[in-house]
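> Let's see this in three dimensions:
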Amino acid sequence: MSAIFGIFHRDGRPVNPEELARMQAALAHRGPDGAGAWHDGPAGLGQLMLHTTPESLNEHLPLLSRDGRLALTADARLDNRDELIAALDLRDRPAARLADSELILAAYESWGERCVERLLGDFAFAVWDRREQQLFCARDHMGVKPFYYYCSDRLVAFASEIKGLLALPQVPRRLNEVCVADHLALLFEDPCITFYQDIVRLPAATTLLVTAAQQRTQRYWTLDPTYELRLGSDQEYAEAFRAIFSEAVRCRLASAYPVGALLSGGLDSSSITCTARDLLGAQGRDPLHTFSAVFPDLPESERRRIDERVFRDTVLASGAFVAHEIRADQLSPMGDLARMHWHQDEAFFGPNLYIHWALHGAARQQGVRVLLDGTDGDTTVSHGWERLAELARRGRWWQLYQQADACARHYRSSRWWFIAQLGFAPLVPEPVTAAWQTLRGRRQPPWGDRSVIHPDFARRIGLAERVAAFSRPTRNPWRSARQKHAAALSSPLLSSTLELADKVAAGCGIEARYPFFDRRLIEFCLSLPVEQKLHNGWDRIVMRRAMEGVLPPVVQWRKIKANLSPNFQLRLLACERERLEAVLHEHVPLVADFVDLAALRQAYQQYAGQPEQFNSEAIMVYTVANLALWLHSKPLTRDLSRPEAPVSYTEEPQPLANAP
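Next up is the predicted model:
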């Protein structure tokens, strides 16, 4: 992942080159292949380069238009290059010599702010218009590329990471207690919030326009839950999925360096891996590197829930891979926490992030710069469980019974559980559910019945109202299955997850790419009839059919997913008991205003007594510990009246302790 950064003095003051130098130094780890900065009057832009695509090898940023009116900085990989080259009439130049940033600048010159509607791929960019004295910024459809900014009456600054903004003396470092509450409640629905009151995220599929007098954000893409694709047969749907999915993978193989893929043995990662293997082979390119986590030393009872080696090995046995693995059962979930906090700039919720650190470290050692990742394939394709509620809502009782019975046979559960919990329960209005829980004495705070959030803090923040406001749209019992699917695909949780992953990849000099977040694939999967998502007990049925002849059948038709929680629960306590207990005692003042300490200590005692049994308690303890240790490392203020001096972020990241 490359980095971008920039400044616009809204009061007209000229940019001091030292300001850009501070930001560049803070983000240096993201640009091993060079850096550039430009400034003119009140505006300045910068970029740090990580070469990945062949076209990026000759890319130099910031980029100026021929007439000098526009300046652009970008972290981008475009998937519709040929289409843009034709539309922009750039065919007189060799495509291999046209960098993606040049296409974006040409698109902005031709179409202005609406250029983002014509771009396909992963991007974050900013354009300074000298004539209009305005800054225009944009982020890709799903938020793969990060974009943070600070905006006051006098200054707007942006960067790929928060540390780039904190390098400026003008940017305050005030703790955002609303974000603290969200973190403790595991609420990830605010698309803009950060742990810093004055720093915000630009949401996915959103543009930002700033002039001296105005600031405006605008969403440029939304999903359409009303459109349904109608084809002639199951086979036609499967063939269409396979074509779009293969194209999504092909676009993400563009690289001048070795390519890798994360491979667990699940349906999503295996589909990406096998498709990429076939495409690379057809292009005569080097074989695909795969990176997997294994857990051979876990107790047998726990290993059964997590071990996917039989599926992974079946994929690898199909040939043409260079396989690598890490021993995740020898890692600590908090072993690299200080380094993680340095890269993330915030407390974070990522119980399995330590595994990703190690996998990316292994990829770095192999010279891989592009790593394919199957994150959230479930969300894109959809398990299709909403079909049961839709059948119940339409009164199709016999079909509901048939589908529930098939699900029960697949998952060795009760058909009546599927009918009650997935068929009828979603149709009950939330007020009715709440009233029933109250009558039974089981009414709990909306953020969970085992939370350790201090009640006074929750009331002061208005957490109950905040949770209700974000969850209200999802509680409409009359939403169609497609509307629910669209809501899941639009959740800010996805961009939050991508931001975490981006910083992991950047810390290892890698660009992560996500075929399941291809806009074309997302729109296609959303448009599918619900019976193409769940049929006769098989979830993600269209994808399973599409992978015929690509995946080994044992993987194509596997029924269960692995659960990584056993390794997290056991390794956290085995490796970090001393540090967890230090949080309960030495770091208590840092979180005392936010956390019910008695509830926290009780949760820890339950978890410490039987670590394999108390997953919710382990998560609570980890979440508080992550927050407390981050607060301990940061000179933040809760005084709303004054900014703090900038903290230095210029030290070079050291090798990750968990990296092999």
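> Please count neighbours and contacts with C-alpha atoms only from this point.
Noted.
> Would you map the strands across the stretch 51-200 of the chain?
63-64, 70-78, 121-129, 134-139, 148-151, 155-159, 200-201 (DSSP state E, counting those that start in this stretch).
> Make TSV from those and add mean neighbour count and distance to Arg459 to it.
Shown next, in TSV, are the strands of the stretch 51-200 of the chain (neighbours: other Cα atoms under 10 Å; distance: least, Cα to Cα, whole Å):
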stretch	mean neighbour count	distance to Arg459
strand 63-64	20	50
strand 70-78	25	41
strand 121-129	24	37
strand 134-139	23	34
strand 148-151	21	28
strand 155-159	24	33
strand 200-201	20	24
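> To Ala240, which of those strands lies closest?
Each of the strands of the stretch 51-200 of the chain has some distance to Ala240 by Cα to Cα; the shortest is strand 121-129, at 20.0 Å.
> for the longest helix seen in the chain, packing partners?
Using DSSP state H to assign secondary structure, the helix with the most residues in the chain is helix 565-585. Counting contacts by 3 or more Cα pairs under 8 Å, 6 or more residues apart in numbering; DSSP states H and E, helix 565-585 is packed against helix 300-306, helix 597-609, helix 615-633.
> Now mean neighbour count and distance to Met1 too, for the ones you listed, in a markdown table please.
Below are those laid out as a markdown table (neighbours: other Cα under 10 Å; distance: least, Cα to Cα, whole Å):
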| stretch | mean neighbour count | distance to Met1 |
| --- | --- | --- |
| helix 300-306 | 15 | 30 |
| helix 597-609 | 17 | 38 |
| helix 615-633 | 20 | 24 |
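> Let's have those in a markdown table, adding distance to Thr375.
As requested, the helices and strands packed on helix 565-585 are exported to a markdown table (distance: least, Cα to Cα, whole Å):
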| stretch | distance to Thr375 |
| --- | --- |
| helix 300-306 | 17 |
| helix 597-609 | 29 |
| helix 615-633 | 21 |
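> Which of those sits closest to Arg10?
Smallest distance to Arg10 across these (Cα to Cα): 32.2 Å, for helix 615-633.
> Give me the angle between that closest one and helix 565-585.
On the basis of axes from the mean of the first three to the mean of the last three Cα atoms, to 10 degrees, helix 615-633 is oriented at 50 degrees to helix 565-585.
> one more, for comparison:
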Amino acid sequence: MSGIVGIYHRDGAPIERAFLKSLADFLAYRGPDSRECWVDGSVGLGHAMLRTTHESLNERQPASLDERFWITADARLDARAELLQELKQRGREAQPGAPDSELILHAYAAWGLACVDHLRGDFSFGIWDARNRQLVCARDHFGIKPFYYAQLGEAFIFSNTLNCIRIHPAVSGRLNDLAISDFLLFDMIREPGATSFADIQRLAPAHILVCNEDSVSVHRYWKLPVSAPIHHKRPSECVEQFRGLLDRAVADRLRTSSVGVFMSGGLDSPTVAASAQRILAGNGPDFSVRAYTEVFENLIPHEEGPYAGLVAEALRVPIAFQVSDETGLWKYLDHQNHDWPEPSHLPCSDGGLAQMRQVAARNRVALTGFGGDPALSCLLSVHFLQLLKKWQFGRTLADAIRYLTAEGRFSRLYVRTRWQRWFASKSQVPHYPVWLNPGLEKRLDLRGRWEALTGATVQNESARPVAYEAIADPTWAALFERYDSTVTGVPVEVRHPFFDLQLIGFLLALPALPWCSDKELLREAARGILPDAVRLRPKSPLPADPLIALLQRPESAWVDWFEADPELGRYVERRSVPKVFGEKDPWSAWIHLRPLSLNFWLRSKAAAG
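Down below sits the predicted model:
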């Protein structure tokens, strides 16, 4: 989670070292261990170091290879041994203990722009190629590391921190109307490459950028592949292959002596925690895992605490609970001096800031269970329909029997959930807001945009199309950015083992039955590791919505009478926003509170100048 920044004057104008140093100093909250700059005429790179792996203990950046290539990177690579072997075959000798930034430099020296085809992991970097006089930047496959840039006449500036770029005097505060509209429609920016500011762009996941004296070009280097369906002769083979891939994914994301795990009482994050504990326990008593769980005690009925406690007891790891009952509606804004770089719709949450700070007191690395749900998602109706269309009646019957006879199945039939999904009322799905500024709405054709993007699907021929579509969803990159220091301001690197390329490929190739429906694979892999009370626990949503619970409280009446920031009128017709105090429909409350979230952000932006 180090901070990176770079400036390239394409017209040959010299870089002002003092200004570059000020940008690197601004990034100190991301990288408190060291800050360094490198300048060579019209190009300069800066870095603020956060050491999170064994290999980074003596690392220095910006780093050089043969005085020809220079890099500033926020990177953590997977499959380092394989990369070292590939480099050796290309005649490049890199040491096994070399930091990840050095391996990226060797990869660029070996393959040039094609280096990204050989890199796996989480990365965001800029490389100056002195011989070819070009700046090469790249962002990882799933967008776990952010990357922003601005073209300011002949000046090109990049960073993994949006507010760092905003410091440049040539960057205006002018907002991107389409990006702000996207936030009001979707909670996130759907326009590829856009940020909330007109002068600043976001490098999309799996993209590489090349900047030289003549041009700036961006192209995609990877697309989520369609995995060929796989079948195992024996169930044990599938379980063992999954355990091996998961342990490798977790091990690649550890490489440190202690780690925190954001752990619920479900299956995904406890499975990650069990793997981390298994790996670190084998390294000796100085290596440790600690779990962190968000709970509600009074606001709503909530069972995550007791179940997470059972997991922690079984794994013999300490657990810390973050009680969120008193968060309130935007209450965190009253007592936390936090500068959100872009609008964020978190009416009844602090965006995980309190929990991140809790983790930071003991750890620099935290793991999540994100990715288990989408990678294993499936529709049984589609699965059986496909079998019947192929006249595979025997397999249809066998799969039905296998599904119904799974351990604990009759406590996990989800009849009510399926009924609600099939016969959901129109109020239980997202709807188009009535309060958008009419002029903006017409100019940007926002209704047409909402209809096109709301119903958009990713066409694919994978084993389970719904899972492929869920993993390819752009929402993930937006979520990852929320856990990055550019948003949290906390020097903790959050890693997501289920988004390992090999593991994702394996999971997307599995058939719906027996492994994916109801996450049967995780349940089998957890046998003898997690308590049966957790392993066989039915998957269920929260019994109540914290936002709806807060809206019933008298102290929440103010939400209908907020004072609009002068700039809000560009986007929202304030008088058309319905009252939400006392609202009981989750989607209506969520949608009609978006203008208030934007209003808070506009006010904070104005206050910060």
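> Could I get the TM-score for this pair?
TM-score for the superposed chains, counting by TM-score structural alignment, normalised by the length of structure 2: 0.89, backed by 595 aligned residues with a Cα RMSD of 3.2 Å.
> quick revisit: nearest to Ser491 of structure 1, of the helices and strands packed on helix 565-585 of structure 1?
Closest approach to Ser491 of structure 1 among these is made by helix 615-633 (21.1 Å; Cα to Cα).
> Tell me how far that closest one lies from the chain's centre.
Averaging C-alpha positions (Cα atoms, centre = their mean, to the nearest Å) puts helix 615-633 of structure 1 20 Å from its chain's average.
> compared with structure 2, how much does it deviate?
Compared with structure 2 after fitting, helix 615-633 of structure 1 deviates on average by 1.9 Å (mean Cα distance after the TM-score superposition for structure 1).
> Against which helices or strands is that helix packed?
So helix 615-633 of structure 1, by 3+ Cα pairs under 8 Å, 6+ apart, packs with helix 177-185, helix 565-585, helix 588-591, helix 597-609.
> gap between the third one and the chain center?
This means helix 588-591 of structure 1. Taking the mean of its C-alpha atoms, helix 588-591 of structure 1 sits 29 Å from the chain's own mean (Cα atoms, centre = their mean).
> So what touches that helix?
Leu597, Val624, Leu627, Ala628, Leu631, His632 (Cα atoms under 8 Å, 6 or more residues apart in numbering).
> Show me the one of the helices and strands packed on helix 565-585 of structure 1 that comes nearest Ser152 of structure 1.
Nearest to Ser152 of structure 1 among those is helix 615-633 (25.2 Å), distances taken as Cα to Cα.
> for the strands of the stretch 51-200 of structure 1, which one sits closest to Asp373 of structure 1?
Of all the strands of the stretch 51-200 of structure 1, strand 121-129 sits nearest to Asp373 of structure 1, with 14.0 Å by Cα to Cα.
> Now do the closest one: which elements does it pack against?
Counting contacts by 3+ Cα pairs under 8 Å, 6+ apart, strand 121-129 of structure 1 packs against strand 70-78, strand 134-139.
> Reformat those as a markdown table; add distance to Ser270 of structure 1.
Compiled in a markdown table, those are given as follows (distance: least, Cα to Cα, whole Å):
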| stretch | distance to Ser270 of structure 1 |
| --- | --- |
| strand 70-78 | 24 |
| strand 134-139 | 29 |
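> Just tell me which of these ends up closest to Ser496 of structure 1.
It's strand 134-139; of those, that one is closest to Ser496 of structure 1 (Cα to Cα) at 13.5 Å.
> Give me the residues contacting the closest one.
Identification of contacts with strand 134-139 of structure 1 by Cα under 8 Å, 6+ apart yields 8, 113, 116, 123-129, 145-147, 202-212.
> average offset between the helix or strand encompassing Lys21 of structure 2 and structure 1?
In this assignment (DSSP states H and E), Lys21 of structure 2 forms part of helix 17-26. Helix 17-26 of structure 2, aligned to structure 1 and superposed, deviates on average by 2.5 Å (mean Cα distance after the TM-score superposition for structure 1).
> Identify all contacting residues around the next helix or strand after that helix.
Scanning forward in sequence from helix 17-26 of structure 2 by DSSP H and E, the next helix or strand is strand 34-40. With Cα under 8 Å, 6+ apart as the test, strand 34-40 of structure 2 has contacts from 15, 17, 20-21, 24-25, 28, 44-50, 61-62.
> Spatially nearest residue to the residue nearest the centre of structure 1 (excluding sequence neighbours)?
The centre of structure 1 sits closest to Leu498, judged by Cα atoms, centre = their mean, with a distance of 1.9 Å. For Leu498 of structure 1, ignoring the flanking residues on the chain, the nearest one in space by Cα to Cα, 6 or more residues apart in numbering is Val144 at 5.7 Å.
> same thing with Ala138 of structure 1?
Thr207 (4.3 Å).
> if I've got this straight, the one you found is in a strand?
Yes - counting by DSSP: H, G, I helix; E, B strand; the rest coil, Thr207 of structure 1 falls inside a strand.
> Contact partners for it?
Listed by Cα under 8 Å, 6+ apart, the contact partners of Thr207 of structure 1 are Phe136, Cys137, Ala138, Arg139, Thr217, Gln218, Arg219, Tyr220.
> and it, how far is that from Gln606 of structure 1?
Separation of Thr207 of structure 1 from Gln606 of structure 1 (Cα to Cα, to the nearest Å): 47 Å.
> do the same with Glu576 of structure 1
Distance, Glu576 of structure 1 to Gln606 of structure 1, using Cα to Cα: 16 Å.
> tell me what the helix holding Lys21 of structure 2 is packed against?
Counting contacts by 3+ Cα pairs under 8 Å, 6+ apart, helix 17-26 of structure 2 is packed against strand 3-9, strand 34-40, strand 43-49.
> Mean neighbour count, those strands: which tops it?
With neighbours taken as mean count of other Cα atoms under 10 Å, the helices and strands packed on helix 17-26 of structure 2 reach their highest mean count in strand 43-49, at a mean of 29.
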